[in-house]
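# structure here, sequence nowhere to be found:
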């Protein structure tokens, strides 16, 4: 959640449209120990009062619904029944392992983030760095190493012997010993960090590349000859007072990494995806000032961009020159286009709406089933004539407590044959597995959920990412660490036969495609 102080004497914070990213924290904003008032206000428990903020200003910021400028207790959570840390699940899902956060990562403000996989190892981001786990035996995962390198949100990918991290908080330099520094200072740094992971127990930091407005997320697109990795860097929310993040910012940054000489990695382009400026924003929807995340499907030469107020479909046949070929908006129910997932055949795409920036209780009857949800689109046509047709929304059917942040977040396909099934994180709403083969009528087939971290105050937590990898679901829980889940259901049995070496979920693999893809 992006924050700026309202009154430093009171320790109050509210959303603004100038800092970058709904999760971007300015120094001193103790998000994880604060009570969230709707989507726009963060305060200490003793100071929680919606009367202390200008709700009209929050709506004008363009990245939250005005009606969410409420005390969290105004949401209807009568249907929330779980006690703190109580486990609830469908009969077909069970937890088989957990590794709690460790050392300097074991702090409320050290949020766990995304996960990447390679050859039986999981690489898990954290706002303070990243973890390496040995998950070759998923029921007995082991810690290999913990790398301290602060710079949220440390979005992570791996390819060959390289690991890439996104830094989207302004730092005083590009080192792993850096400290926070205002983005108004020209010398401040944000962007991509590159590590050599040839020795998994001792990763080496070898290169950095600065990018405009930092790197909130990045997507790895390999070249056809596998000699080059392209990173599509997503960032947003420019500010005229930020020398390295000037408006307009209707672009992504492309970093080219020669795999045989990764220290020569460089920024090669900043293609403008929205020549018309994108969605201008509304009281219920974010203005487009960049993209939040891009999911590439290299085997199909397409990518989907979740770009704040717009959803886009791109042709990436030339990875150095992505082209927008279709665009959609949802001005009724979507607040913030957050991420995307294709089905295996590439004729459907799911976009997520991160209503409230991941910090609000949106899984309740007050918000309803169509906001903070997934939107499922069919893809019609070929080539540049492809279009997106909305089919339905999907949202978990359970009510969460007002102390629980809950909204659609990161997930992956479950690689079954003949059907379209996805597993997805919903923060403290837990993990949901659903079938969207009939894109107009998605159906949940399983879930796993912890009760709230607290029943008296809102603490940011829950599953950031939940991905299927080689027969199991791996979830990076913001506060509880790495969870491993097993799904036993006839509808996913073919997925358990699938084995894949590398998985960067936003570089979507063709699970059952020909060798080489």
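Received, thanks. These numbers were taken from a predicted model, which means no experiment stands behind them.
# from here on, just use CA atoms for contacts and neighbour counts.
OK.
# show me the contact partners of stretch 256-263.
Residues from elsewhere that reach stretch 256-263 (Cα atoms under 8 Å, 6 or more residues apart in numbering): 206, 207, 227, 228, 229, 230, 231, 264, 265, 266, 267, 268.
# which of those are buried?
Neighbour counting over the contacts of stretch 256-263 (16 or more other Cα atoms under 10 Å) leaves 207, 228, 229, 230, 231, 265, 266, 267 as the buried ones.
# just these now: which is nearest residue 37?
residue 231 (35.8 Å; Cα to Cα).
# next up, the contacts around the most centrally placed residue in the chain.
Centrality entry for the chain: nearest residue to the mean C-alpha point is residue 410, 5.2 Å, by Cα atoms, centre = their mean. For residue 410, the contact set (Cα under 8 Å, 6+ apart) comprises 339, 424, 425, 426, 464, 465, 466.
# and which of those residues is nearest residue 443?
residue 424 (13.1 Å).
# before we move on, what SS does the closest one have?
Judged by DSSP: H, G, I helix; E, B strand; the rest coil, the three-state class of residue 424 is strand.
# turn the buried ones among the contacts of stretch 256-263 into a markdown table, including distance to residue 94 and secondary structure.
Shown next, in a markdown table, are the buried ones among the contacts of stretch 256-263 (distance: Cα to Cα, whole Å; DSSP: H, G, I helix; E, B strand; the rest coil):
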| residue | distance to residue 94 | secondary structure |
| --- | --- | --- |
| 207 | 41 | strand |
| 228 | 40 | strand |
| 229 | 37 | strand |
| 230 | 37 | strand |
| 231 | 35 | strand |
| 265 | 43 | coil |
| 266 | 44 | strand |
| 267 | 44 | strand |
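# what's the closest of the contacts of stretch 256-263 to residue 382?
residue 230 (24.8 Å).
# wait, that closest one sits on residue 224?
No: here residue 230 does not reach residue 224: they are 11.0 Å apart, not a contact under Cα atoms under 8 Å.
# hang on, the earlier thing: okay, the contacts of residue 410 in JSON lines with neighbour count next?
As requested, those are arranged in JSON lines below (neighbours: other Cα atoms under 10 Å):
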{"residue": "339", "neighbour count": "27"}
{"residue": "424", "neighbour count": "27"}
{"residue": "425", "neighbour count": "28"}
{"residue": "426", "neighbour count": "28"}
{"residue": "464", "neighbour count": "27"}
{"residue": "465", "neighbour count": "27"}
{"residue": "466", "neighbour count": "31"}
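# mind putting these into a markdown table with distance to residue 387?
Below are the contacts of residue 410 laid out as a markdown table (distance: Cα to Cα, whole Å):
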| residue | distance to residue 387 |
| --- | --- |
| 339 | 18 |
| 424 | 25 |
| 425 | 28 |
| 426 | 28 |
| 464 | 30 |
| 465 | 28 |
| 466 | 29 |
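# nearest to residue 128 among the residues you listed?
Closest to residue 128, out of all of the contacts of residue 410 and judged by Cα to Cα, is residue 464, at 15.2 Å.
# put this next to the first one:
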């Protein structure tokens, strides 16, 4: 394992010009791109990607939080940031461990990292290999980050089709944790990723022996087959992402052509209890977020796979958007409305609904969300049928031609919004709005956005 320890710190944004209320604020940033944002959101800091991740192929991805640290995935490994002073984040350590995606979650001293590209072995010194290689390795890696300055590789588990994303579900008793591994894109030519792959993988990590994780099951969750697909909708061959709501023993699955609700009361035997489709407007069910009471689910549609310019008049407001569903006590989903950012983007900007989290405002349903080069949006879906954007942060295009960039994940954690940029590094934002100010009283010691905690409502 190659660990690069650094002490790089953030460059604060340029001073804001005076602006009238409700008009965009424009400033030049450390990543040399113009920024516009609503007047109720402040750009505190940007910390660009540091070597060896300062290249266009080293995509910044998801984020997990613990105490004063943010753990940010990268296609080439992961980065540990000190966010004790949000206005001045610092790199604590970087782990070079290539494998694609780099989805992360944290539990105690353990950091879980997804590997989604076939490698010659499970070490961080492995090389890329072809998916047709029967000896290729993909799956989950586990690191000990009890000393954030020196992460230590503990163990790994191989999973079919690798791990595109994963979701942490704590055991109902004791300190064991379960990982629900989502992966897809099977092919008859791939010996370790055979169709139909209508399943997820379940890993158990013993709390008293995390060096010995176990793949305990790979249940078929669509025994009758998922969505067969159409010219405009992906066929279901597994799930893209799962969000757990442990307090209610449920999870929401965004499964390519299907949106589902799981019963996870038995952590080792999740089962689908509700399934919906939207073949008219949803191309690829990508991710899900519950509201705080578990009575709504926001599903995202990653139209174009995150690499297309879909925030424009040609695509319209219903595709590449969020879909808000009300969730009954019997776990039935009822469609309420769509939400999409109201600002058109350039044809050179990849833009579509992506990862976000709730802003913990008691009695309200408000979330922050990444939209790739569409920036960061804060929106209110308290009225399921009439969602409204209330704040935004948006950079000018990364390039004059279409290249993959922008905010991969944008999450609220202990008073601030943190955005992981594919090319932009870490951005820190501050909301200044009476509608969201109550969220500052809510603090978490640990936060995995795909394992939703409940705050006092």
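Noted; the coordinates are in hand. Model, not experiment: these values are computed from the prediction.
# closest one of the contacts of stretch 256-263 of structure 1 to residue 295 of structure 1?
Distances from residue 295 of structure 1 to the contacts of stretch 256-263 of structure 1, taken by Cα to Cα, are shortest for residue 231, at 11.3 Å.
# skipping adjacent residues, who's closest to the counterpart of residue 267 of structure 1 in structure 2 in space?
Using TM-score structural alignment, the equivalent of residue 267 of structure 1 in structure 2 is residue 215. Of all residues not flanking residue 215 of structure 2 in the chain, residue 203 sits nearest, at 4.4 Å (Cα to Cα, 6 or more residues apart in numbering).
# is it true that the one you found touches residue 178?
Yes: with contacts defined as Cα under 8 Å, residue 203 of structure 2 counts as touching residue 178 at a distance of 5.6 Å.
# just to revisit the earlier point, from the buried ones among the contacts of stretch 256-263 of structure 1, pick the one nearest residue 43 of structure 1.
Nearest member of those to residue 43 of structure 1, counting by Cα to Cα, is residue 231, at 36.4 Å.
# show me the contacts for that closest one.
218, 219, 220, 221, 253, 254, 255, 256, 257.
# distance check, it against residue 150 of structure 1.
20 Å (Cα to Cα, to the nearest Å).
# likewise for residue 136 of structure 1?
Counting by Cα to Cα, the gap from residue 136 of structure 1 to residue 150 of structure 1 is 28 Å.
# next, work out how far apart the aligned residue in structure 2 for residue 115 of structure 1 and residue 252 of structure 2 are.
Applying TM-score structural alignment, one finds that residue 115 of structure 1 aligns to residue 63 in structure 2. If you measure residue 63 of structure 2 against residue 252 of structure 2 using Cα to Cα, the figure is 19 Å.
# those two: which is more packed in?
Between residue 63 of structure 2 and residue 252, counted using other Cα atoms under 10 Å, the more crowded position is residue 63 (29 against 26).
# could you pull up the residues touching the residue lying closest to the more buried one once chain neighbours are set aside?
Nearest residue to residue 63 of structure 2, sequence neighbours excluded (Cα to Cα, 6+ apart): residue 72, at 4.5 Å. Taking Cα under 8 Å, 6+ apart, we find residue 72 of structure 2 in contact with 60, 61, 62, 63, 64, 78, 79, 80, 81, 104, 420.
# the third one and residue 330 of structure 2, how far apart?
Pointing back at residue 62 of structure 2 there. Taking Cα to Cα, one finds residue 62 of structure 2 at 32 Å from residue 330 of structure 2.
# and the counterpart of residue 507 of structure 1 in structure 2, how many residues sit next to it?
Using TM-score structural alignment, the equivalent of residue 507 of structure 1 in structure 2 is residue 451. Here the number of neighbours of residue 451 of structure 2 (other Cα under 10 Å) works out to 20.
# what sits against residue 451 of structure 2?
By Cα under 8 Å, 6+ apart, the contact list for residue 451 of structure 2 reads 167, 168, 169, 243, 244, 245, 246.
# for the third one, what are its contacts?
When you say that, I think you mean residue 169 of structure 2. Listed by Cα under 8 Å, 6+ apart, the contact set of residue 169 of structure 2 reads 177, 178, 179, 180, 244, 246, 267, 451.
# tell me which residue of structure 1 matches up with the fifth one.
When the two structures are superposed using TM-score structural alignment, residue 244 of structure 2 falls opposite residue 296 in structure 1.
# hmm, residue 205 and residue 194 of structure 1 touching each other?
Yes: assessed by Cα under 8 Å, residue 194 of structure 1 is found in contact with residue 205 at 6.0 Å.
# from residue 415 of structure 1, how far out is residue 471 of structure 1?
Residue 471 of structure 1 sits 9 Å away from residue 415 of structure 1, going by Cα to Cα.
# what do you get for residue 317 of structure 1?
Taking Cα to Cα, one finds residue 317 of structure 1 at 24 Å from residue 415 of structure 1.
# who's more crowded, these two?
residue 415 (28 against 17).
# circling back: the more surrounded of residue 136 and residue 150 of structure 1?
Legend: neighbour count by other Cα under 10 Å for residue 136 of structure 1 and residue 150, higher for residue 150 (23 against 14).
# how far away is the counterpart of the more buried one in structure 2 from residue 133 of structure 2?
Aligned by TM-score structural alignment, residue 150 of structure 1 pairs with residue 98 of structure 2. From residue 98 of structure 2 over to residue 133 of structure 2 the distance is 18 Å, taken as Cα to Cα.
# state the helix or strand in which the residue lying closest to residue 13 of structure 1 once chain neighbours are set aside lies.
Nearest residue to residue 13 of structure 1, sequence neighbours excluded (Cα to Cα, 6+ apart): residue 5, at 4.7 Å. Per DSSP states H and E, residue 5 of structure 1 falls inside strand 4-7.
# give the aligned range of the helix or strand that that strand is followed by in structure 2.
As assigned by DSSP H and E, the chain's next helix or strand after strand 4-7 of structure 1 is strand 12-14. Following TM-score structural alignment, strand 12-14 of structure 1 has no partner segment in structure 2.
# how near is residue 62 of structure 2 to residue 425 of structure 2?
In terms of Cα to Cα, residue 62 of structure 2 sits 12 Å off from residue 425 of structure 2.
# for these two, indicate the residue with more neighbours.
Between residue 62 of structure 2 and residue 425, counting by other Cα under 10 Å, residue 62 is the more crowded of the two (28 against 23).
# so how far is the helix or strand hosting the more buried one off the chain centroid?
If you go by DSSP H and E, residue 62 of structure 2 is part of strand 60-66. Averaging C-alpha positions (Cα atoms, centre = their mean, to the nearest Å) puts strand 60-66 of structure 2 8 Å from its chain's average.
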